[in-house]
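In: here is a sequence with its predicted model. Questions after.
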Amino acid sequence: MDKPYIQRVSIFIALALAMAVTRIHHFDVLPDASWAIFFLAGFWLRGSARWAFPLLMAEAVLVDFVVITQQGMNFWSQYCVSPAYWFLIAAYGALWLGGSWLARHQLGLRMPTLGLAVLALLVSEAVCYLISNGSFYWISANVPAPRSFGAWFVNLGDWYLPFLEVTALYVGLGAVLHVLVTQLSRTLQHTGHTQH
């Protein structure tokens, strides 16, 4: 079902605000929700990738730029910014595609949809992680040589579960919100029909 334009813009604004608030405080109490935002955007904004995905990517880069430069550092010489930084487009794209795939295949508020959601999240998050971590490990000058597949697998293992946990937590919150809004919408529609 196609969402009206105003609804899509409202969802986009809410997601963009959530990303800005959590990405600014990347290592503070509130973990970065960017990965979950791209997955949820793929689900809720499927069909709007031409404008929503580039705007979310631009926001992510802008937030990084502001945070890094406000700390008095040069954006291009910061530890996390290397030629691998641009692989985040493909990494976040994998999350968007996972959410979009789920939107196409979901079966409404039923248990099989939960299984599809878990599958879509695990696969797209794993692809995102392999792209982002792999590009940084193999391309960034900040990773000391010599590099090896063994050391990369150790590095993958060190960071994978924390990224998965944070992403799954935010996607879970998004799923609860989705269920509540869907149920509320159905209740309001049912109430409207019974009053006529």
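Out: Perfect, thanks for sending it.

In: only C-alpha atoms from now on, for both contacts and neighbour counts.
Out: OK.

In: what is whichever strand or helix holds A168 packed up against?
Out: Using DSSP states H and E, A168 falls within helix 149-195. In terms of contacts (3 or more C-alpha pairs under 8 Å, 6 or more residues apart in numbering; DSSP states H and E), helix 149-195 is packed against helix 34-44, helix 111-139.

In: can you redo those helices as CSV with distance to V81 and mean neighbour count?
Out: Formatted as CSV, these follow (distance: least, C-alpha to C-alpha, whole Å; neighbours: other C-alpha atoms under 10 Å):
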stretch, distance to V81, mean neighbour count
helix 34-44, 16, 26
helix 111-139, 9, 18
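
In: wait, which of those is closest to I6?
Out: helix 34-44 (13.0 Å; C-alpha to C-alpha).

In: packing partners for that closest one?
Out: helix 5-24, helix 49-70, helix 88-105, helix 149-195.

In: please repeat the previous calculation with a cut-off of 7 Å.
Out: Applying 3 or more C-alpha pairs under 7 Å, 6 or more residues apart in numbering; DSSP states H and E, one finds that helix 34-44 contacts helix 5-24, helix 88-105, helix 149-195.

In: ok, second structure coming up, stack it against the first:
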Amino acid sequence: MTLTRRPRLALFAALAVLMAATRLNHFGAVPDASWAVFLLAGFYLAGSVRWAFPALMVLAVAVDYVVITGSGLSFWSHYCVSPGYWFLLPAHFALWAAGAGLARFGQDRPLRQLGGLAPALLGGVALCHLFAQGGFYWFSSSVAAPTVAGWAKNYADWFLPYLGTTALYVGLAAVVHALVLLVHRAAPAAARDAGR
């Protein structure tokens, strides 16, 4: 889907607000939409990867900084900010790539893209989780004696909750996307009918 500059910036702003608003309280009543935001940004803003991906990464780190320091803790000594924190770069890019791949898959054929949504979502989340969870598990001091079995259990324990949250937001976005397409396609027909 190719968007002109203004809609692209508006969509970027909406995704950034969604991520900031939900990432502020990572385990709150409204779940963190960050993973879905990166996948959706890859889908809608694939051609803007040079500025949009870094901007979303900076926003994610800034929100983490505000949350951690706002609770009176040092950002750099927080348990989440370990050498594994850097693995969020390839983790989030995996989601971006899944979204961009879906955008190319069946371009201008919405039903084909809809068919590719589940594999893109599943693959993107699995790879993102591999980097994010693996980086934390293997490179933080929070895990005293890491083992392959412990890593596999930790991966499995957290995979479905992260997949479910991401799927929820992506599913809602798919519904909105479908409604916008219907309205967009109905508008010319309504204009033709009004001209008769």
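Out: Received, thanks. None of the values given here were measured: they were computed from a predicted structure.

In: what TM-score do the two superposed chains give?
Out: The TM-score (TM-score structural alignment, normalised by the length of the first structure) is 0.95; 194 aligned residues with a C-alpha RMSD of 1.2 Å.

In: put together a markdown table for the helices and strands packed on helix 34-44 of the first structure, with mean neighbour count and distance to A33 of the first structure on each row.
Out: Output for these, formatted as a markdown table (neighbours: other C-alpha atoms under 10 Å; distance: least, C-alpha to C-alpha, whole Å):
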| stretch | mean neighbour count | distance to A33 of the first structure |
| --- | --- | --- |
| helix 5-24 | 16 | 6 |
| helix 88-105 | 22 | 12 |
| helix 149-195 | 13 | 7 |
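
In: redo the ones you listed as a markdown table? Include distance to Y79 of the first structure.
Out: Shown next, in a markdown table, are those (distance: least, C-alpha to C-alpha, whole Å):
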| stretch | distance to Y79 of the first structure |
| --- | --- |
| helix 5-24 | 16 |
| helix 88-105 | 15 |
| helix 149-195 | 16 |
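
In: A49 of the first structure: which of those is closest?
Out: Of all these, helix 88-105 comes closest under C-alpha to C-alpha, at 8.4 Å.

In: mind reading off the mean deviation between the closest one and the second structure?
Out: In the superposition with the second structure, the aligned residues lie an average of 0.3 Å away from helix 88-105 of the first structure, counting by mean C-alpha distance after the TM-score superposition for the first structure.

In: just how off-centre is that helix within its chain?
Out: 9 Å (C-alpha atoms, centre = their mean, to the nearest Å).

In: what helices or strands is it leaning on?
Out: Applying 3+ C-alpha pairs under 7 Å, 6+ apart, one finds that helix 88-105 of the first structure contacts helix 34-44, helix 111-139.

In: redo the helices and strands packed on helix 149-195 of the first structure as TSV? Include distance to G172 of the first structure.
Out: Shown next, in TSV, are those (distance: least, C-alpha to C-alpha, whole Å):
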stretch	distance to G172 of the first structure
helix 34-44	9
helix 111-139	10
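
In: which of these sits closest to F87 of the first structure?
Out: helix 111-139 (6.3 Å).

In: which of the helices and strands packed on helix 88-105 of the first structure sits closest to A145 of the first structure?
Out: It's helix 111-139; of these, that one is closest to A145 of the first structure (C-alpha to C-alpha) at 9.7 Å.

In: the closest one to helix 149-195, inter-axis angle?
Out: 150 degrees (axes from the mean of the first three to the mean of the last three C-alpha atoms, to 10 degrees).

In: so what secondary structure elements neighbour helix 111-139 of the first structure?
Out: For helix 111-139 of the first structure, the packing partners by 3+ C-alpha pairs under 7 Å, 6+ apart come out as helix 88-105.

In: how about stretch 23-31 of the first structure: buried residues?
Out: 23-24, 26, 31 (16 or more other C-alpha atoms under 10 Å).

In: other residues contacting it?
Out: Stretch 23-31 of the first structure has contacts (C-alpha atoms under 7 Å, 6 or more residues apart in numbering) with 22, 32-34, 63, 67, 166.
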